[in-house]
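S.K.: Let's see this in three dimensions:
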Amino acid sequence: MGHDIYFYEAFEEEEQSLRSFLPADINAGFTWKTIQEAGHDAPPAEIISTRTQSIYPPDWASRLRAILSRSTGYDHLLRYRRESGFSGPLAYLPLYCNRAVAEQALMLWLMLLRRMPRQMEQFARFERDGITGGELGGRTLAVYGVGNIGREVAGIGAALGMRVVGVDIVQRHKEVSYVTGEEAAAEADIIVAAMNLTPENSDYFDESFWRRCKKGVIFVNISRGELSPAVVLEKAMEAGIIGGLALDVFNHEKALAARLRGGEKNDDDEVAALMRLKEKDTVIMTPHNAFNTVESVRRKSQQSVEQFLHFRETGRFIWAV
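M.R.: Reported below is the predicted structural model:
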């Protein structure tokens, strides 16, 4: 192993930022590819860092010293520990992108409410028919998962004159009006999924959930794709329950990314549903990019290097799973 640490899934701006914080004596390797795309048979360093699309090989469990995920979620790390028996330290970054992701959610629901995809398409004809949108004031925003990101989403909604309700098993924030998931579904004009993923809440937004909702509700998922299966979302759109859909995360995201980046064909029903949905002008999809601002990338890079250097010195991470 020739590197002190190896960074997978590091896009160009992120690699530049990481390099700016790394000490000169650290030998770090970088690739924009996932582990599976890189085709490495063995770990290139005892400490590796990924985002969320890499598949950790089971036979690396005995050869890795630690894994640092440059993400706020860590369900993929727990899954690897559970399935491979990896016993080394695992780490994540809980604080770097709260505002960035919340602002992306705002952008997405506002674009859907104002029918922005259709507005942009109709500009070529300077046509205004069928693109009358709505305003935020007085509408009900339901935030499912009021953690660091969800709290930011709720605060933005309240500042814009929306009625905001939160759904969470832990009611941490006094400024949030908490209701049950069933109550929020029945009342919401806009739903934002900001929940962490656990084995218990996978497929949370299932067919029974959508049957409780108003017709025409806007749904935004900036959390985890496994919460909202695409096949179910497609059915809810066809039934007129979901009037606008925005996704920055995707169920079976690794398979979707492989299909879109390399044209890899598969028989995955979720990927097929997503490919159909992306053609609709009431759907907006972004490539798991809600975190990606200049400010957030800088914080992520700085905190990643802090995590690595602290572990190198003490054998412990600052933010450990």
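
S.K.: For the rest of this, base every contact and every neighbour count on C-alpha atoms.
M.R.: Noted.

S.K.: Grab the most central residue of this protein for me.
M.R.: Compute the mean C-alpha point of the chain, and by C-alpha atoms, centre = their mean the closest residue is Ser223, 4.1 Å away.

S.K.: Assess the claim that it and Val249 are in contact.
M.R.: Yes - contact criterion C-alpha atoms under 8 Å: Ser223 and Val249 qualify, at 6.5 Å.

S.K.: How about the biggest helix by length in the chain, which residues are buried there?
M.R.: In the chain, assigned by DSSP state H, the helix with the most residues is helix 294-314. Within helix 294-314, the residues scored as buried using 16 or more other C-alpha atoms under 10 Å are 296-309, 311.

S.K.: And the contacts of it?
M.R.: Here helix 294-314 makes contact (C-alpha atoms under 8 Å, 6 or more residues apart in numbering) with 13-14, 17-18, 21-22, 68, 70, 91, 93, 96-97, 100, 291, 316-319.

S.K.: Just to be sure, which of these are found in strands?
M.R.: Using DSSP state E, the subset of the contacts of helix 294-314 located in strands is 68, 91.

S.K.: just to revisit the earlier point, residues shared between the contacts of Ser223 and Val249?
M.R.: Common contact partners of Ser223 and Val249 (C-alpha under 8 Å, 6+ apart): none.

S.K.: what are the ranges of the strands in the chain?
M.R.: For the chain, the strands defined by DSSP E occupy 5-7, 28-30, 47-50, 66-69, 90-91, 140-144, 163-167, 177-178, 190-193, 217-221, 242-247, 283-285.

S.K.: Another for comparison:
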Amino acid sequence: MKILITEARDFSQTAIENLERAGCEVVARQYDYEELKNNIHDFEGIIVRLGIKVDKLLINSAPRLKFIATPTTGIDHIDLLAAKERRIKIISLQGESMFLKTITPTAELSISLMLNLMRHILPASQAVLAGKWERDRWIGRSMRGKTVGIIGMGRLGKMTAKLTKNFGCQIVYYDPYVKRTKYTKAETLAELAKTADIVSIHVPLNGETAGLIGAEYFRQAKMGQLMVNTSRGAVVREQDLIKALEAGRIGGAGLDVITDEMNGEISKCPIVKYAKKHRNVIITPHIGGATGEEMRKVEEFIVEKIIRRQEEAPVVKIK
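M.R.: Model (predicted):
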């Protein structure tokens, strides 16, 4: 089987060697979209990260393609309907609950964004680089005693709750699919919005969660609330977020994901334009899971899964 690794920079060499030992011919390249479209035709399998949207045009440029593998839990960067039409298997980290319990970087980044917003770390550092040593200008707030609202109490929600609890925070969560935990449950999203000083979003992107956080949420949010999103950009209606930031209803936002992150012209995105002019928004380029150790770990895991399930990997069910 001929397999293409489409984003080969720092890809686990152990994973590549494991594929080769299993009898696969492996080609590792750092392709952009056009390069991939022009070279994908000869491959039976591809391994993708998050840098390229695997759309219908790309899929239909690969007549021999049998599977698309991604070392991620989210798979919204793949056109699932186009893959289903071609009976192409999707191999991902979805459903690998035991393994994923060992993967913590996204929760760690959520905490990092909270701390940056609470303590003004980024603008304070930028001010020093500009020659200004102004201690009193950057007086922040303590985490201890704050109420942290977790939207989505799955794996990452629970990790983030545990980490914030260690700072002395009170935890409230909203998740209609989780009945009870040791934390306080909000029966409605509005209840969480009204009580949380900081909100951290940890839901998958689907028909139910797309646009979940919008104008209605922001109208009810506690004044000055801080918001962190490390899930998917489309969960938050960004135009509504901008209005809430301008009104002071939301005091700051730490975003590792934005709606248009795969469209190529990031500088034109409204939330990026806003962040250029305001110090209360931090945007990082979807680096939640991007630590060297964990990336190698998940790449080696997904390769094991490819080897193990070349014949029986299920096609993702499209609802």
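
S.K.: so who does the residue nearest to the centre of the first structure touch?
M.R.: Residues near Ser223 of the first structure by C-alpha under 8 Å, 6+ apart: 193-197, 248-249.

S.K.: cool, and Leu100 of the second structure?
M.R.: Each residue near Leu100 of the second structure by C-alpha under 8 Å, 6+ apart is listed here: 93, 155.

S.K.: would you list the strands of the first structure in TSV and tack on distance to Ala236 of the first structure and mean neighbour count?
M.R.: What follows is the strands of the first structure, written out as TSV (distance: least, C-alpha to C-alpha, whole Å; neighbours: other C-alpha atoms under 10 Å):
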stretch	distance to Ala236 of the first structure	mean neighbour count
strand 5-7	39	24
strand 28-30	41	18
strand 47-50	34	23
strand 66-69	33	24
strand 90-91	37	23
strand 140-144	18	27
strand 163-167	21	23
strand 177-178	25	18
strand 190-193	14	26
strand 217-221	10	24
strand 242-247	6	24
strand 283-285	13	21
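
S.K.: Highest neighbour count among the contacts of Ser223 of the first structure?
M.R.: Counting neighbours by other C-alpha atoms under 10 Å, Ala194 leads those with 27 neighbours.

S.K.: Contacts only, for the counterpart of that residue in the second structure.
M.R.: The equivalent of Ala194 of the first structure in the second structure is His202 (alignment by TM-score structural alignment). For His202 of the second structure, the contacting residues are 150-154, 156-157, 229-231, by C-alpha under 8 Å, 6+ apart.

S.K.: What does Phe11 of the second structure correspond to in the first structure?
M.R.: Per TM-score structural alignment, Phe11 of the second structure is aligned with Glu14.

S.K.: ditto for Gln225 of the second structure
M.R.: Checking TM-score structural alignment: Gln225 of the second structure goes with Val217.

S.K.: Its match contacts Glu187, correct?
M.R.: No - with contacts counted by C-alpha under 8 Å, Val217 of the first structure stays clear of Glu187, the gap being 9.6 Å.

S.K.: overlap in contacts of these two?
M.R.: Common contacts of Val217 of the first structure and Glu187 (C-alpha under 8 Å, 6+ apart): none found.

S.K.: thinking again about what came up before, filter the contacts of His202 of the second structure by whether they're kept in the first structure.
M.R.: Retained in the first structure: 150-154, 156-157, 229-231, out of the contacts of His202 of the second structure (criterion both residues aligned by TM-score structural alignment, their matches' C-alpha atoms under 8 Å).

S.K.: which one of those residues is nearest Lys53 of the second structure?
M.R.: Using C-alpha to C-alpha, Ser231 is the member of those that lies nearest Lys53 of the second structure, at 17.0 Å.

S.K.: The closest one and Asp42 of the second structure: what is the separation?
M.R.: Distance of Ser231 of the second structure to Asp42 of the second structure, given as C-alpha to C-alpha, to the nearest Å: 34 Å.

S.K.: again, but for Asn280 of the second structure
M.R.: Asn280 of the second structure sits 47 Å away from Asp42 of the second structure, taking C-alpha to C-alpha as the criterion.

S.K.: So which of the two has more stuff around it?
M.R.: Counted by other C-alpha under 10 Å, Asn280 of the second structure and Asp42 do not tie: Asn280 has more neighbours, with 21 against 15.

S.K.: can you pull the contacts of the counterpart of that one in the first structure?
M.R.: Superposed on the first structure with TM-score structural alignment, Asn280 of the second structure falls opposite Thr282. Taking C-alpha under 8 Å, 6+ apart, we find Thr282 of the first structure in contact with 112, 115, 117-118, 243-245.

S.K.: need the residues you listed in a markdown table with distance to Cys213 of the first structure, can you?
M.R.: Listed next are the contacts of Thr282 of the first structure as a markdown table, based on distance: C-alpha to C-alpha, whole Å:
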| residue | distance to Cys213 of the first structure |
| --- | --- |
| Leu112 | 17 |
| Arg115 | 20 |
| Pro117 | 24 |
| Arg118 | 24 |
| Gly243 | 11 |
| Gly244 | 13 |
| Leu245 | 14 |
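
S.K.: of those residues, closest to Ile35 of the first structure?
M.R.: Proximity of these to Ile35 of the first structure (C-alpha to C-alpha) peaks at Leu245, which lies at 30.5 Å.

S.K.: wait, the closest one sits on Asp281?
M.R.: No - contact criterion C-alpha under 8 Å: Leu245 of the first structure and Asp281 do not qualify, at 9.6 Å.

S.K.: can you give me the helices for the stretch 1-150 of the first structure?
M.R.: Along the stretch 1-150 of the first structure, counting by DSSP state H, counting those that start in this stretch, helices occupy 12-21, 35-38, 75-84, 98-113, 116-122, 148-159.
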